[in-house]
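Visitor: Provided below are the primary sequence and the corresponding predicted coordinates.
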Amino acid sequence: MKKNDSGDFSVLYVEPTDEKTTLFPVIAGQKKPVVLMLAEQAQAFQRPDDFTTLKHIKRQYSLTIVFVIAHSAQMAQLASRNGFPVYQSMEDLVQAVSAGQLSRQRSLARPTIPLETKAGVEITSRNTAPLRAKEQPIGPGLAPDFSSMPENQRPIGSSTAPDFYTKTEHQQSIGSSPAPGFHAMHETAMKVQMQQAQKQSVSQPLPHIKPKQRRSRRLPTVLAVITMALILAIIGSFLFFSQSFQSLASQPAALVDIGRLTFVSSGQVNESSSQGIADQVILDAHNLPDPAPGKKYYAWLLGDKNQSDPTSVGLGALTINNGNTHLFYAGDAQHSNLLLITSRVLITEEDATMPPLSPSVDMHSWRYYGEFSSTPIKAADNINNYSYLDHLRHLLASDPTLEELELPGGLNNWLYNNTGKLVEWTTSMRETWQDTKDSGFIRRQTLRVLAYLDGTTFLNKDLPPKSPLLVDERLARIGLINVAGPNQQPPSYLDHINHHLSGLLQADSSSATLRKQINDLTTAISNINFWLGQVRQNAQQIVKLNDKQLLQPMTLTLINNMIDNTNHAFAGQLDPSTNQMREGVIWLHDHMQALATINLTAVKPDASGLVPQIVPGNMHPRAFVLNGAKR
């Protein structure tokens, strides 16, 4: 990996041998907008989950991230589908910046439908419509218009891009020769800025020039106004947070959240195991006192309380910087699902010179703690005595129903995997119909789509008699949508996920944050359910057509509808009536993983020598806070 951050943004050249375990922490540590230049055959971004993890990092650290991908249409498609602006070269990016066409990055829409191909990179567009059966095109002004831009300046598959500017300083990679595109970027930026300087020397005023234009003669005045506004904002923030700190100080110290640990996925998934899911963690904490002289803080993941053979996973030592700490744990070589074997986090203060191999048995060295509640939920319909932890694991690690059907990894993973296959199958149908009119291929792909929508148990509802099963029977045992009524067994992926999301809410009904998360997730599920239902209706029509009818234009209309709705279900859709995104499976997959977050509090073990269980929103009555005050 080569890095250049001497300008207004950080340029990282990702080489074929770079690994995510080293690249992602570097990205998370950047303070400027990040440009990722991918070398040909770069291995760090090969799977959809790679970009999902990067989205998590982008959101958590409020980063602006842009890709430059010149050699791979597939990677460009994956990046743009996940909301990252993509350019074919640094020159294109610099020209777009200099043309003033770039605005602050937003996840406005994920591209789904191939439109045209230029220089080997697939440029994509999307049809968007309200969430109803009849599709309507986007009206004027509802989406950013790049029609006036030269093609080489348009971001691939993205309507917006970051707000940053290039400098004229020499762009040189640190510790190695400059990566491809660095000098070209520098030369282009020099030419652009020389042209801008020449334009500014002309006395004729330009119409509608706003004070924020670069090198404007009013720039010092603008900077003074901005500086004053920032000073006032800082003063206001100081007063606000002063009141907040006073409010926190009046609360019991053991309930003060000092940070959190989040399980994230590397994406190194395997259809026969739960590996690559929740196999990494990110820990962030704040307001921590410095450890005692000769001591360090160490972070640990702990197994469940009821385990006869206690499990602990060492995450490493924490570095404290002005009371804050950040730690990224890349997981083990097997990409083991950590949520499957751990449910608690502990921070100890121990010897700095001799790093411990396991948490100290001296409980006076225990400083911070958090856990997923394993207390059975008190609800009449909770006949299995599920806890918050149980529901979370069913979603993200292992579900008993799926395990019986040889489908490891949790519900979230299989919903994402199977919906992605629908995108592949439906898109290939249009290409074949237009190119070769192969009616047999159209029918086979439609049967595959129905198999994943219905599940093999209920597939007979839609397939003609004696139709072959054209997919792996194991992978199609669970359907994506409900086709047999509310009591369908086994339940569809969408219904099953909804059930466990409701269980999480039952376990922690007092959390406003969780209520908002669950509400957003269930709204996305409703959208996905509608779109996939439309796909099924179109597929049912196609399988009833004979070979001659399959070659008629009406079949292409049905295929196009299937492609549109499948892509909406997977990537979401911009609703032109509200200009808001209706989220799909990609968003659902990403945000469902964010539920696997443990809040940390400053607690000590009680006198019995057991760490008190923290039920969400409550503290064990015998818990001690750090200063020893008992509540």
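Guide: That came in fine, so what should we check first? Numbers count the residues shown, from 1 in each chain.
Visitor: okay, CA-based contacts and neighbour counts for the rest of this
Guide: Will do.
Visitor: residues contacting residue 415?
Guide: 480, 493, 494, 585 (Cα atoms under 8 Å, 6 or more residues apart in numbering).
Visitor: Report the buried residues of the helix or strand harbouring the third one.
Guide: Assigning secondary structure by DSSP states H and E places residue 494 in helix 493-507. The neighbour-count criterion (16 or more other Cα atoms under 10 Å) identifies 493-498, 500-507 as the buried residues of helix 493-507.
Visitor: Just list the residues touching the residue nearest to residue 82 when sequence neighbours are not counted, thanks.
Guide: Counting by Cα to Cα, 6 or more residues apart in numbering, residue 110 is the residue found nearest to residue 82 once chain neighbours are left out, at 6.0 Å. The neighbourhood of residue 110, defined by Cα under 8 Å, 6+ apart, consists of 80, 81, 82, 83, 126, 157, 158, 571, 572, 573.
Visitor: one more time with 6 Å, if that's ok
Guide: If you count contacts by Cα atoms under 6 Å, 6 or more residues apart in numbering, residue 110 has them with 81, 83, 571.
Visitor: what's the burial count for the closest residue to the last one other than its chain neighbours?
Guide: This means residue 571. With Cα to Cα, 6+ apart as the criterion, residue 571 has its nearest non-adjacent residue at 5.0 Å, and that residue is residue 584. Applying other Cα atoms under 10 Å, we find 27 other residues in the vicinity of residue 584.
Visitor: let's bring in a second model and compare:
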Amino acid sequence: PPSQYNPDITPAVDAVVLRCLAKNPNDRYPSASAIVADLAGALNVPVPEQIKRVVASSDLAEQPTYYEPLNPQLALKDTPTPDSALDELETQVATDVTPVAKPADAREQRQPAPAANEQRQPVAVAENRPVATASKPTPPPSSRSVVELSSPETPTELLVSRAPTPPSTPSSRRRGLLTIIIAAVLLVLIGASLGTFLLTSRRSTTGAAGGTVANANVVGVASFFSSGELNNQNVPSINDGMEIHLQNIPAPAPGNRYYAWLQDNQTETVSIALGPLTVNQGIVSLTYMDSQHRDMLAMTSNFLITEEPANVIPNNPSLDKRQWRYSATLPQLRSPKDNFSYLDHIRHLLSTEPNLDRLQLHGGVDFWFLNNIEEMHKETMEVRDHGNLVEVRQLVANILYYLDGKCALQDLNNAPGSKVPENAQIAHDSGVGLLDCALTPEPPGHLTHIALHLNGIAQAPGATQNEIKLAIEINKDLNNVKAWLEQLRTDAIQLAMMDDTQLGQAVALRNDMVVQANHVLGGRVDPATQALDPSAVQISNDIEFLASFDVMPFKAH
């Protein structure tokens, strides 16, 4: 059982995992929803509302679960200056673009950040992330996706796990392949569900040298997640939810309750009431969704729990600090090296980045990093499978725009096919490429941009040893992703320059693009060590860990 290797895993969780791995198929779970429901019970946390609806509306033992295809060295440098001016560039790729939001369905909203243990068990899950789009109405975020690792010989598609619904019919332009990879599904669901349970122990252990020592008094974690709900401007909501998981919490005094709050750091404090907390055998769990779907990470930086009378729900936290019980904060002291705080860097990664905002690329660097990788992955699948060479050339051009941004026009200068993106949506999304482009040094490519902010986090006052260690690990993981993207770029440029005869026969090269794209999105098992080289999805998840609150008993200063 898993507890043999990790003593933090309880017998109840052991039972769920062993049932997943039962030799007799009839003894296994009938669906992914059933696994999640049982794991929630084993971990003593609430069953997600969407899972409750599935369980309540159908006999899961009789229903199938369908799956739909979703399909370098980055040195730590000086932190970017958000207010640096953007160069006015000649735009040859598209006319003016007015971004609109994709209706919810194809990609995923950002969910409560799962956790990993100190060894960072691979989380091959693409999150439910909201998608901002320009003109092509493609569906956005659904739920976390399941990633199948592929080998160079047999590149495969990546899958999105959903509630039981019939698979969609593939169109002639976009041929979807339906595949069920049971082992990958179980791995991802178990890893994601155990994440929050293991996060506290991972974050409270001793990390790398330097930084603030992690506090052994941490009682749990509060983390943001995104629903992807469209707001009045038809833009998907981000950081509009909060998940709280605490342990070893004593019951409040008779007649009192605990109340959770988010606050900013201003003199006239703005508070968001997350709701009353219920203590169940020392465990506290709460999922909060903001009714206005506001970006709470952009608004707040402090977490607080008060103990107040149960008969009247307070509108604001008590001003009497004797009633404050637990608190946490994202460090806000600015570094003399770059004049940014830990909180500034986190917000630029996960909420809003001024240079990207000027290009109508809202949502932070991490969002566009994963968005463009997922969209590019879909294009590589089409390049491999499509028989129409005109379409293939356009798809290759799209891929180069996702990779190189404005520099893709130079890449395609002598190519016989299309030299512009297929539509205004791709032109908008690729305003900044994944890789650096000399034509647009500010902002840099998304990989470099993430590395710059990780550097800032590692040097920020108040960063803990664990946070510094995690930032270093994420930066290291970016190197593999960069190498795969550069190989994919090499393949794409070779294909773009071929004549029709060569392009039609370039099966191996088109196949290699899928291999590289699968590595980027789903990771790769190193054939020598059998260790997982983390994917863009893992990197994105780890970046979200950096925005979690480590909740501790309140101490008045």
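Guide: Structure received. Just so we're clear, the structure is a prediction, and the values are computed from it rather than from any experiment.
Visitor: Save the contacts of residue 415 of structure 1 as TSV, and put in distance to residue 408 of structure 1 too.
Guide: Formatted as TSV, the contacts of residue 415 of structure 1 follow (distance: Cα to Cα, whole Å):
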residue	distance to residue 408 of structure 1
480	16
493	14
494	17
585	19
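Visitor: on that earlier part again, which one in structure 2 is aligned with the residue nearest to residue 571 of structure 1?
Guide: Applying TM-score structural alignment, one finds that residue 584 of structure 1 aligns to residue 535 in structure 2.
Visitor: My guess is that match contacts residue 518. True?
Guide: No. Counting by Cα atoms under 6 Å, residue 535 of structure 2 stays clear of residue 518, with 8.9 Å between them.
Visitor: before we move on, the earlier item: now the buried members of the contacts of residue 110 of structure 1.
Guide: Buried among the contacts of residue 110 of structure 1 by 16+ other Cα under 10 Å: 81, 83, 571.
Visitor: what stretch of structure 2 does the next helix or strand after the helix holding residue 494 of structure 1 fall on?
Guide: From helix 493-507 of structure 1 onward toward the C-terminus, using DSSP H and E, the following helix or strand is helix 512-543. Using TM-score structural alignment, helix 512-543 of structure 1 lines up with residues 465-496 of structure 2.
Visitor: tell me which element residue 258 of structure 2 is part of?
Guide: strand 256-263.
Visitor: Which strands or helices does that strand pack on?
Guide: strand 271-277, strand 302-309 (3 or more Cα pairs under 6 Å, 6 or more residues apart in numbering; DSSP states H and E).
Visitor: switch the cut-off to 10 Å
Guide: Counting contacts by 3 or more Cα pairs under 10 Å, 6 or more residues apart in numbering; DSSP states H and E, strand 256-263 of structure 2 packs against strand 271-277, helix 296-299, strand 302-309, strand 324-329.
Visitor: Ok, which of the ones you listed comes nearest residue 365 of structure 2?
Guide: helix 296-299 (14.0 Å; Cα to Cα).
Visitor: Check which helices and strands the closest one is in contact with.
Guide: Looks like helix 296-299 of structure 2 contacts strand 220-225, strand 241-246, strand 256-263, strand 271-277, helix 342-350 (3+ Cα pairs under 10 Å, 6+ apart).
Visitor: between the third one and strand 241-246, how big is the angle?
Guide: I take that to be strand 256-263 of structure 2. Orientation of strand 256-263 of structure 2 against strand 241-246 (axes from the mean of the first three to the mean of the last three Cα atoms, to 10 degrees) gives an angle of 130 degrees.
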